[in-house]
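Undergrad: I would like the atomic coordinates for the input below:
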Amino acid sequence: MKPLSCFRILACTAALAAALPGLAQAQANWPNKPVRVILPFAPGGSSDLVGRQVAQHLSSHYGQQFVAENRAGAGGNIGVDAVAKSAPDGYTVGIGTSGPLANNKSLYNPMPFDAEKDLTPIALVGEIPLVLAVNPSVKANTLAEFVALSKASANGLTVSNPGNGTIGHLATEYLSMQAGAKLQPVPYKGDSLAMVDAMSGSVNAVLVPVTSLIPNIQANKLRALAVTAKTRFPALPNVPTAIEQGVDLQATVWSAMVGPAGLPQSIVTSLNQEINKYTSSPEGKAKLNSLGMVPLAATPQELQKLMSTEAAKWQEVVKAARISVE
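TA: All right, here's what the predicted structure looks like:
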């Protein structure tokens, strides 16, 4: 090796060694300035409120502001893309949902980011299950009766959802595939419009996140047939899950914190431990429950597996039903 080359290598090695203590110290002192928490949906919705609640707790715990910033659009892709393209220094993270973190991979072409390669999973926050509810005039009191009624109907039954490609739409198609039901998904612009037309009888049923429907289910304006989670929803304890009724239908809107790829492990571990403590605490459970969310806890590795599993699951549904989002 030439002497000059050796000198350059030694110089680079020395520079790197000198920089490492500073880098380690910077991570040890994290956070020493405000942290941006990008929320990929418009203000006021359940996902936004959950994100703000978590950001508020982290601000109190770390003694630095975790500033919520809404970056809505493209089913959550715009906000999560901003996280993916940020510097991996711990000062920009995001709280995304199952849409941009898993489902959208099969719906949008092209996707601006690859969730598995461009993001660092940090912590699972919780989930909001969907509920299938029917207009009181529909002669079905169980999921089995609803499926049977759909098969007996000439044109099947209509089921409203919050929009093309939303989890309500995907879950309706999944129910058709799993139970052989004859269903016609009817997309609306949001949960409220989908719910209103189900109550009026313009459509037979509605399949949206449970939080939108609770008051009208409790007022008997809609009849809930099934919750699409592993366990019953606390606010509707008398409504069985689809699984209890023999249909393996699991469809939830889950929320999780992610950062850009390459986020230092020390920061990931710190945030994961604190968020898990919060979602498992009486205070955290009460706060998230009030927003209609079932709190959850997971390691970064478990969150990574969830993202991959959900992406593969809904990809099959999207392909089979030929769903596309323009």
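Undergrad: okay, CA-based contacts and neighbour counts for the rest of this
TA: Fine.
Undergrad: other residues contacting the helix or strand harbouring Ile78?
TA: Secondary structure from DSSP states H and E places Ile78 in helix 77-84. With contacts defined as CA atoms under 8 Å, 6 or more residues apart in numbering, helix 77-84 is touched by 38-41, 70-73, 92-94, 96, 100-101, 104, 111-113, 118-119, 258-261.
Undergrad: tell me the centre residue of the chain?
TA: Thr97 (2.4 Å; CA atoms, centre = their mean).
Undergrad: I'd guessed that one sits against Leu303; true?
TA: No: contact criterion CA atoms under 8 Å: Thr97 and Leu303 do not qualify, at 11.8 Å.
Undergrad: next up, for comparison:
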Amino acid sequence: MHTRRGALQGLAAGAAALVAGRAFAEDGVLTVFVGAASSMDFTARLIAEQYRVTLGRPALMVSKLGAGQRLALGEVKRAAPDGRNLVFATSGPFSVYPYIYNKLDYDPVADFTPIAGISFFDVAIATGPMTGVKDLKELIEWQRRQKEPVFGSAPGNGSLSHFVGISTNLATGLHMTHVAYKDSGVGIIDLASGRLPMMITGLQPMVEMHKAGRIKLLAVSGSVRSPLVPEVPTLREAGVDVSSSTYTGVFGPPKMAPELVAKLHDAVAPMLSNPVILEKFAQQGMTPWPATPQQLAALLADERKRFEALVKASGMPREDA
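TA: Predicted coordinates for the structure are as follows:
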């Protein structure tokens, strides 16, 4: 009797939660949190605007910078599963952080609900006047001759830039020491002034200095060349068997109703076929990636396997989060 009554009460509570979730999704302000600057907060604004237009309700972007996006993730992890609070984030906190930090304050699978894939972007390898090389092959040989070869990356430890450097070490047998930059601008200045031989960071911030001849882009990390600099080869084309991109997506709190997830996915998806938005993506060095919740979850699962193996092979020590 008590067991049956408890089960019925549990079912009633679950049904009430689903109804409440659907009701809340129809009204109130929808907030899109973002934990990284530059092209990330730019895109988060586009996402919030898309939700405003499609759902016909107030929507805004809130920048919550710090702790490698973890502050923004925390806002959504603690939120009710009603669709009012979402986060736009890169794949790193879900696929990389579990293997580079000793203890995270979230579970990358259980604490979030994948909603939609949005974009992916590459990083690029560049050099400056310190080396005087003309291509990646020459840079690798230059690094081999150095007593203490180094490379810089931004935004530093655990980023795609960092892992492209680690992967390049493993693929070429180099032992370059990593110099972490929180700000890509500082690293690019060091590169252009001859204080740093090699920088790995997002492509877009380096394009103008490359075109001005102050630095030289040698390779992009993705599987295809970038339309921003079509003359620059991929790493594989340049002779280094490495290919890696950062993916971005929209995530909600845990235990969201499937109907609500589908609604939020369908509401944001049209922006990825909008020519105006696609042009803005291209200017930021991003490629649209219109993934379903299931495709986003599957990609992150594959990424976790890949980065677990990569961290283990590199011998990279774990850090405190």
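Undergrad: TM-score for these two?
TA: TM-score for the superposed chains, counting by TM-score structural alignment, normalised by the length of the second structure: 0.89, backed by 318 aligned residues with a CA RMSD of 2.5 Å.
Undergrad: which neighbours do Thr97 and Leu303 of the first structure share?
TA: Residues within reach of Thr97 of the first structure and of Leu303 at once, by CA under 8 Å, 6+ apart, are Ala256.
Undergrad: which residues in the stretch 51-200 of the second structure form helices?
TA: 70-77, 92-95, 97-100, 136-144, 160-172, 184-192 (DSSP state H, counting those that start in this stretch).
Undergrad: mean deviation of the longest one from the first structure?
TA: This means helix 160-172 of the second structure. By mean CA distance after the TM-score superposition for the first structure, the fitted helix 160-172 of the second structure averages 1.4 Å away from its aligned residues in the first structure.
Undergrad: tell me what angle that helix forms with helix 136-144.
TA: 80 degrees (axes from the mean of the first three to the mean of the last three CA atoms, to 10 degrees).
Undergrad: just give me the longest helix of the second structure.
TA: helix 2-26 (DSSP state H).
Undergrad: equivalent range in the first structure for the helix or strand following it?
TA: The C-terminal neighbour of helix 2-26 of the second structure among helices and strands, as given by DSSP H and E, is strand 30-34. Using TM-score structural alignment, strand 30-34 of the second structure corresponds to residues 35-39 of the first structure.
Undergrad: average offset of that stretch relative to the second structure?
TA: Averaged out, stretch 35-39 of the first structure is 1.4 Å away (mean CA distance after the TM-score superposition for the first structure).
Undergrad: quick one: buried residues of that stretch?
TA: Across stretch 35-39 of the first structure, burial judged by 16 or more other CA atoms under 10 Å covers Val35, Arg36, Val37, Ile38, Leu39.
Undergrad: can you check stretch 37-54 of the second structure too?
TA: In stretch 37-54 of the second structure, the ones that count as buried by 16+ other CA under 10 Å are 39-52.
Undergrad: and Glu302 of the first structure? What does it align with in the second structure?
TA: Structural alignment (TM-score structural alignment) places Glu302 of the first structure against Gln295 in the second structure.
Undergrad: which residues touch its match?
TA: By CA under 8 Å, 6+ apart, the neighbours of Gln295 of the second structure are Gly117.
Undergrad: what strand or helix carries it?
TA: Using DSSP H and E, the element containing Gln295 of the second structure is helix 293-314.
Undergrad: can you list the buried residues in that helix?
TA: Applying 16+ other CA under 10 Å to helix 293-314 of the second structure flags Pro293, Leu296, Ala297, Leu300, Glu303, Arg304, Phe307, Glu308, Leu310, Val311 as buried.
Undergrad: count of neighbours near the closest residue to the fifth one other than its chain neighbours?
TA: Distance criterion CA to CA, 6 or more residues apart in numbering; nearest residue to Glu303 of the second structure, sequence neighbours excluded, is Ser95 at 5.5 Å. A count of nearby residues for Ser95 of the second structure, using other CA atoms under 10 Å, gives 21.
Undergrad: swap in Arg223 of the first structure?
TA: Arg223 of the first structure has 24 nearby residues by other CA under 10 Å.
Undergrad: and it, what's its match in the second structure?
TA: Checking TM-score structural alignment: Arg223 of the first structure goes with Lys216.
Undergrad: surely its match meets Thr127?
TA: Yes: using CA under 8 Å, Lys216 of the second structure is in contact with Thr127, at 5.4 Å.
Undergrad: hmm, back to that, in TSV: the helices of the stretch 51-200 of the second structure, plus distance to Ala59 of the second structure.
TA: Compiled in TSV, those are given as follows (distance: least, CA to CA, whole Å):
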stretch	distance to Ala59 of the second structure
helix 70-77	15
helix 92-95	24
helix 97-100	29
helix 136-144	45
helix 160-172	30
helix 184-192	30
